[in-house]
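1. no sequence for this one, just the structure:
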């Protein structure tokens, strides 16, 4: 509409950089990197606040709401924060939570990579639980003129309790907006060739420095077995990632063990479980073991405390000599390049054509 006519009848004008503006050909597009979230401090009050939000999500705990409310508020939130505060403290970095520190580094590295490629892309970080929130990430991008956004959850394998709940939370924020931005979502990247190559490079770098152990164990985050029975593709996607990584490393199935960690509660979860498998390997004469966690985009409590510390102790007590944890991809340059490729492919049609 003609600006003069718009003003004469009292209608707002579309202005680049103002939320709700029409996307211009030269306007920036946005990428929201999404991770799970973390307590803001390694102390009970912050841990309780984080767990309350996380464990109140009906996609995370799928049991009848009234029963779970009693368990969560009557037992878990009164006991677990103090029980696990030392675990958080054992991995806390000078800059804060490792999950937050490494996620921020990924955000900065991806933004730099896109800028180096000459792409007008803004990158924000949003946590599914806690801060910075997904709502704040969306609002920050709109304030920078982005009306087209790619939501990129840092979960390589899709699960309803991770990727789907990101979609839920984004939609919740959008319901309150009169003018909504255009959105695209990356559902998974566990089969992405760049991601597999980055994992392989991480393992090979570890071998070059420390030598190769007798076995390579790939430990994925667990999921209740009932979730798979209800149609969740997570288990199959983890096995697919493991097969691709095995092939990329030139290994055979005999060289690799795939397990699932972080079991919580009494119900059956995906098997084999990580810790019992470590014990069995040690009893069977395996003395050295390398462990990588391909389902985690950055190092966090589950990799640094549960695996690098707890699993190493379990393996040693069972007769093993050395369990070496291979760090997550974090901000490794080969992974940032692959992440930029992934983002750029999913932004096709929104970015100017390269000359």
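-> Received the coordinates, thanks. Owing to the predicted nature of the structure, the values given are computational and were not obtained by experimental measurement. Numbers count the residues shown, from 1 in each chain.
2. switch to C-alpha atoms for all contacts and neighbour counts from now on
-> Fine.
3. so residue 53 is in which element?
-> helix 44-55 (DSSP states H and E).
4. what's next to the very next helix or strand once past that helix, contact-wise?
-> Once the chain leaves helix 44-55, the next helix or strand it forms, by DSSP H and E, is helix 65-71. For helix 65-71, contacts defined as Cα atoms under 8 Å, 6 or more residues apart in numbering pick out 56, 58.
5. so how far is the helix or strand just after helix 65-71 off the chain centroid?
-> Downstream of helix 65-71, the next assigned helix or strand under DSSP H and E is helix 77-91. Distance of helix 77-91 from its chain centroid, counting by Cα atoms, centre = their mean, to the nearest Å, is 21 Å.
6. second one coming, line it up with the first:
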């Protein structure tokens, strides 16, 4: 895998045969695979958080209100306050050893394992790297570096099992913006949603079974908590809500469970609109009021643990359940760099590289 902090080594580039003496040197042809995740601030201080949140919340895929209505509110009110609370949340989960967010650490680890797997399959024909939609390493810098390394075909893989406009689509948008600026565009493919891939479901089910086996007593209900979206998105044709519901159903079938053993909920509501529901933070409290003393929560929409899982679920949502009378709360980590998860991602990549490798 390319070191994302290292400059490109052009020692393998060469002068094209039969070309004029002043022709630029070119690198041997390769295939690039880029995995993309949401993003991360560079640090937890006010200005680092403000830069990150400004980029994130100015994205029309995330908040699609008109600029005249949204930007004054964002710049004058939200970004004067939210960087403090968001910074505090990130400080609670920050990887202090590497001075970076867990999402960055985990995505790098995933990419290294994917690179090892693809090298075993294709040798040095495939270059593997990762980028973030917001923050660093930027999509633009990674795609340009890949092209400089000779990648004339690039497979772009947003690490979101379910498709959504504010995740998959905006990651693709950012990649396309770079392509629009290149003199010589590489051939380009994007990976579709993979929530119903058998290997992914097997890995997800295995993580749940392991989480239940490790608990002192089995949880009474599993809450599959997905990041929420405004209900309007569903009405306008975004398939995310439906794909989340199907993910829960397929997971339940994989586990061989009865219907009432697993429920679907949505977290991270933002703004005044009606969002798809039920809201996780409210639903876990309702489960406690119904007499459930032990629940587990899993996050099938996240490929890597991040602030929404390590802080929101493990603190806010857990506290909501315990405050309503619950007694035991089990969080089942994201699939992260588990070997079965990496194997599932490799299976998707191999299929999408068909005809290229």
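-> Structure received. Quick caveat, the model's predicted, so the values are computed rather than measured.
7. distance of the closest residue to residue 180 of the first structure other than its chain neighbours from residue 213 of the first structure?
-> In space, and not counting its chain neighbours, residue 180 of the first structure is closest to residue 174: 6.3 Å by Cα to Cα, 6 or more residues apart in numbering. Taking Cα to Cα, to the nearest Å as the measure, residue 174 of the first structure falls 49 Å from residue 213 of the first structure.
8. neighbour count winner among those two?
-> Using other Cα atoms under 10 Å, the more surrounded residue of residue 174 of the first structure and residue 213 is residue 213, with 18 against 15.
9. next, the contact list for the corresponding residue of the first structure for residue 244 of the second structure, please.
-> Counting by TM-score structural alignment, residue 244 of the second structure corresponds to residue 238 in the first structure. Each residue near residue 238 of the first structure by Cα under 8 Å, 6+ apart is listed here: 157, 190, 220, 295.
10. if you set the cut-off to 7 Å instead, what comes out?
-> Contact analysis of residue 238 of the first structure by Cα atoms under 7 Å, 6 or more residues apart in numbering lists residue 157.
11. any idea which element it lies in?
-> Residue 238 of the first structure belongs to helix 234-248, assigned by DSSP H and E.
12. could you give the residue range in the second structure aligned to the next helix or strand after that helix?
-> Note on helix 234-248 of the first structure: by DSSP H and E, the next helix or strand toward the C-terminus is strand 256-261. The alignment of strand 256-261 of the first structure onto the second structure (TM-score structural alignment) covers residues 262-267.
13. the stretch 101-250 of the first structure: strands as residue ranges?
-> Using DSSP state E, counting those that start in this stretch, the strands of the stretch 101-250 of the first structure run over 121-127, 148-153, 182-185, 215-221.
14. and those as TSV, adding mean neighbour count and distance to residue 263 of the first structure?
-> Shown next, in TSV, are the strands of the stretch 101-250 of the first structure (neighbours: other Cα atoms under 10 Å; distance: least, Cα to Cα, whole Å):
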stretch	mean neighbour count	distance to residue 263 of the first structure
strand 121-127	24	22
strand 148-153	24	22
strand 182-185	14	28
strand 215-221	23	8
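15. quick one: closest of those strands to residue 16 of the first structure.
-> Among the strands of the stretch 101-250 of the first structure, the nearest to residue 16 of the first structure by Cα to Cα is strand 148-153 (12.4 Å).
16. so what corresponds to residue 341 of the second structure in the first structure?
-> Aligned partner of residue 341 of the second structure by TM-score structural alignment: residue 335.
17. contact partners for the residue positioned nearest the centre of the second structure?
-> Nearest residue to the geometric centre of the second structure (Cα atoms, centre = their mean): residue 37, 4.2 Å. Shown in contact with residue 37 of the second structure (Cα under 7 Å, 6+ apart): 131, 132, 133, 158, 159.
18. hmm, back to that, look up how far residue 112 of the first structure lies from the match of residue 341 of the second structure.
-> From residue 335 of the first structure to residue 112 of the first structure the distance is 13 Å (Cα to Cα).
19. likewise residue 67 of the first structure?
-> Counting by Cα to Cα, the gap from residue 67 of the first structure to residue 112 of the first structure is 47 Å.
20. which of those two has more neighbours?
-> Using other Cα under 10 Å as the criterion, residue 67 of the first structure and residue 112 rank with residue 112 on top: 18 against 9.
21. isn't residue 212 of the second structure right up against residue 220?
-> No. Using Cα atoms under 7 Å, residue 212 of the second structure is not in contact with residue 220; the gap is 10.0 Å.
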